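1. Sequence and predicted model, in that order:
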Amino acid sequence: MVFGTAKDETIVSIFRLPGGKSTGLAAVQTLAPPPAGASGKSWHGTIAASGWRCAPATHFPEPAVSEPSFAVPPTEPPDYDAFLRAHVLSQPLSIQRYDREDETIWVKRAGASNPAWRYRALALLALCLRLPVLRPVPNPGGHEAIRTEVRRLRQLAQRGLRVPAVLAECEDGFAMRHLGSPGVEAPSLGNAMEAALPRGDGSTLALWLQGLQTLQQVHGSGDCLSQAFARNMVCCADGVIGFIDFEDDPAAHLPLALCRVRDALCYAHSTAWILEQAGAMQTARTAWRDFVQSMEPETRALMARTVKQLAWVRRLPESRRLGRDMQRVRMAYTLVTP
């Protein structure tokens, strides 16, 4: 997102808030004018040796008033490898957005490693509940997560699915192209469905059906996603739904049929409550049954067993005092029950 003009330009970094709600401002970055006699660079942030001045923010502040700054339109193809090396370790956020006149990219830096005990605890819970879908997919974090995400993005792109294009990679991170058009926001499917609620014209259901069809396309390509929540699906400007966030690879640890059931249940859990608000639950349940019938026999049988094992969910109280998460689980169960 860009505030200001070519004479007074402030670049705003974006990050996803917990729970997948709309993005928030994470850092306000002001471009300083180049030193006298210095030549401008095509990429924002490389105009001077210390090109970014950042102020952390966890809310939406008013754009800062800055001194006149300098931005030069790109005149030659960018060197993505050089740009990545110059910024991956110095940028203030682990995931940073950069805008130039005709392109937006993201640079993602390797984070800290994840402790293994978390996955052992989840594996024990899945065993106790006899629910294979709860078996955790290891995400070691750090450099291994970067390598996994780069590999998965390229793998899914080769299957004809809409994912961010990998522009450059190194041990510490990688650069990828924004799924939206330059200067055009690309909302998550979840946010787009919520935004359509006030219209009451069936738009929320239409978006959900499109997401379901796209998930079916992924599975039909011979693959699976990972965390197939609506927050990780992106509504692109051309009407296509794309996918983000691939730091783990379920198919490397679990049977493919189980991975696809996990995908389907993640999608149901993240969207059922919006369908309920839109008054579209019954129509969506019919579409869900058709979706399940289109699954391969092994996947369909595993889905049926999983839903049967979740029958205890229907006994959960309907009281809102138990929290929104509990209500979302109940609504998701309503959606996936035959």
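-> In hand now; what should we look at?

2. CA only for contacts and neighbour counts going forward, please
-> Noted.

3. Helix or strand: which one has T204?
-> Per DSSP states H and E, T204 falls inside helix 203-220.

4. buried ones in that helix?
-> 203-205, 207-208, 211-212, 214-216, 218-219 (16 or more other CA atoms under 10 Å).

5. How about the contacts made by the closest residue in space to E298 that isn't next to it in sequence?
-> Distances taken as CA to CA, 6 or more residues apart in numbering place A257 nearest to E298, at 6.5 Å, with adjacent residues excluded. With CA atoms under 8 Å, 6 or more residues apart in numbering as the criterion, the residues that contact A257 are 298-299, 302.

6. now the strands for the stretch 201-338 of the chain?
-> Using DSSP state E, counting those that start in this stretch, the strands of the stretch 201-338 of the chain run over residues 233-235, 241-243.

7. closest to D81 out of the ones you listed?
-> strand 241-243 (23.5 Å; CA to CA).

8. which other helices and strands contact that closest one?
-> helix 203-220, strand 233-235 (3 or more CA pairs under 8 Å, 6 or more residues apart in numbering; DSSP states H and E).

9. again, only using 6 Å
-> strand 233-235 (3 or more CA pairs under 6 Å, 6 or more residues apart in numbering; DSSP states H and E).

10. Show residues contacting the strand it packs on.
-> 186-189, 241-243 (CA atoms under 6 Å, 6 or more residues apart in numbering).

11. just those residues now: which is nearest G141?
-> F243 (19.5 Å).

12. so how many other residues sit close to the residue lying closest to the closest one once chain neighbours are set aside?
-> In this structure, F243 finds its nearest non-sequential neighbour in M233, 4.7 Å apart by CA to CA, 6+ apart. By the criterion of other CA atoms under 10 Å, M233 has 26 neighbours.

13. next one: I244
-> Around I244 there are 20 residues (other CA under 10 Å).

14. all helices of the stretch 1-150 of the chain, in order?
-> Taking DSSP state H, counting those that start in this stretch as the test, the helices found in the stretch 1-150 of the chain are 80-87, 117-129, 142-158.

15. Below is an additional structure, to be compared with the one above:
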Amino acid sequence: MALSPQDLHRIAQSRGWRDGRVEVFDTASGKVTVKGLRATRHAARYHLLNGVARLLGLPFLQAAPMPGGRQAQQTEVARLRALHGVGARVPEVLHVDEDHFVMRWLGQDHLGDVIQSHHPQAAALWREAGDALVRLHAAGQYLSQGFARNMIVDGAPAAPAWPG
């Protein structure tokens, strides 16, 4: 899937992803999701949490680094490309710019919503998502936020599209 220069210009000029950080576009090649750059996060809160965790002797409470800014965007794009490279059903990265990136749109039905709605296939979908995580780990890959709210259910719903 390639984006036209007109689509890239329209995306670059939009206020939607700047104001709301994420925006879905209909393009000549199909639907895409645009994610804007998140502001760099100040490290003081992480240092405070890590200090308290050390004082309490609870290292598992230490914060995972979440830098925001360009570093976070580069990390997300790299993870999506690596996962796509091993066949995981993740959004394909189509374009990267300084302040946003564009990826193929997978859908809008999140596994978390499907489970909470008591869909008849909710348990089977949950198991499929878990199996997909096992396959990713076996391929030497990982997710930074493999939560049900971040997994898209493809179609009817019948199967989780991310990860797997």
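-> Received, thanks. This is a predicted model, so every value here is computed, not measured.

16. TM between them?
-> A TM-score of 0.81 describes the superposed chains when it is computed by TM-score structural alignment, normalised by the length of the second structure; 159 aligned residues with a CA RMSD of 2.8 Å.

17. The second structure: which residue goes with the residue nearest to E298 of the first structure?
-> Aligned against the second structure by TM-score structural alignment, A257 of the first structure finds no counterpart at all.

18. which position in the second structure aligns with the residue nearest to F243 of the first structure?
-> Match for M233 of the first structure (TM-score structural alignment): M151.

19. Against G69 of the second structure, how distant is that match?
-> 23 Å (CA to CA, to the nearest Å).

20. what about H84 of the second structure, neighbour count?
-> Applying other CA under 10 Å, I find that H84 of the second structure has 17 neighbouring residues.

21. Which position in the first structure pairs with it?
-> That one, H84 of the second structure, aligns with A157 by TM-score structural alignment.

22. Same question for R127 of the second structure.
-> Per TM-score structural alignment, the equivalent position to R127 of the second structure in the first structure is L209.

23. A44 of the second structure now?
-> In the first structure, A44 of the second structure lands on W117 (TM-score structural alignment).

24. Over to A64 of the second structure?
-> Taking TM-score structural alignment for the superposition, A64 of the second structure sits opposite V137 in the first structure.

25. re the thing from before, which strands and helices sit next to the helix holding T204 of the first structure?
-> Contacts defined by 3+ CA pairs under 6 Å, 6+ apart place helix 203-220 of the first structure against helix 189-196.

26. Mean per-residue distance, the helix it packs on versus the second structure.
-> Helix 189-196 of the first structure differs from its equivalent in the second structure by a mean of 1.2 Å after superposition (mean CA distance after the TM-score superposition for the first structure).

27. Equivalent analysis for stretch 144-155 of the first structure, please.
-> Relative to the second structure, stretch 144-155 of the first structure is 1.3 Å off (mean CA distance after the TM-score superposition for the first structure).

28. Give me the buried positions along that stretch.
-> Buried residues in stretch 144-155 of the first structure (16+ other CA under 10 Å): 144-153.

29. May I see those residues arranged in CSV, with distance to A175 of the first structure as well?
-> What follows is those, written out as CSV (distance: CA to CA, whole Å):
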residue, distance to A175 of the first structure
E144, 16
A145, 14
I146, 11
R147, 12
T148, 14
E149, 11
V150, 9
R151, 13
R152, 14
L153, 12
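
30. ok, back up a step: out of the contacts of A257 of the first structure, which are inside helices?
-> Among these, DSSP state H puts 298-299, 302 in helices.

31. Most neighbours among these, which one is it?
-> Most neighbours among those, by other CA under 10 Å: T299, with 20 neighbours.

32. Give the aligned equivalent of that residue in the second structure.
-> With TM-score structural alignment as the criterion, T299 of the first structure has no equivalent in the second structure.

33. got a list of what E92 of the second structure touches?
-> Contacts of E92 of the second structure by CA under 6 Å, 6+ apart are 103-104.

34. how much space between it and A28 of the second structure?
-> 16 Å.

35. quick one: stretch 60-78 of the second structure to chain centroid distance?
-> Put simply, stretch 60-78 of the second structure sits 12 Å off its chain's centre (CA atoms, centre = their mean, to the nearest Å).

36. Endpoints of that stretch, how far apart?
-> The straight-line separation of the ends of stretch 60-78 of the second structure (CA to CA) is 26 Å.

37. if we can go back for a sec, nearest to E171 of the first structure among the ones in helices among the contacts of A257 of the first structure?
-> Distances from E171 of the first structure to those, taken by CA to CA, are shortest for T299, at 36.5 Å.

38. From D263 of the first structure, how far off is the residue nearest to that closest one when sequence neighbours are not counted?
-> By the measure of CA to CA, 6+ apart, the closest residue to T299 of the first structure outside its immediate chain neighbours is A257, 4.7 Å from it. Using CA to CA, one obtains 10 Å as the distance from A257 of the first structure to D263 of the first structure.

39. ok so, going back, do you know which of the strands of the stretch 201-338 of the first structure lies nearest A268 of the first structure?
-> When the strands of the stretch 201-338 of the first structure are compared (using CA to CA), the closest one is strand 233-235, at 13.1 Å.

40. picking that back up, weed out the non-buried ones from the contacts of strand 233-235 of the first structure.
-> For the contacts of strand 233-235 of the first structure, buried by 16+ other CA under 10 Å: 186-189, 241-243.

41. got CSV for those, with distance to E76 of the first structure too?
-> As requested, those are exported to CSV (distance: CA to CA, whole Å):
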residue, distance to E76 of the first structure
A186, 26
P187, 30
S188, 32
L189, 34
I241, 30
G242, 28
F243, 29
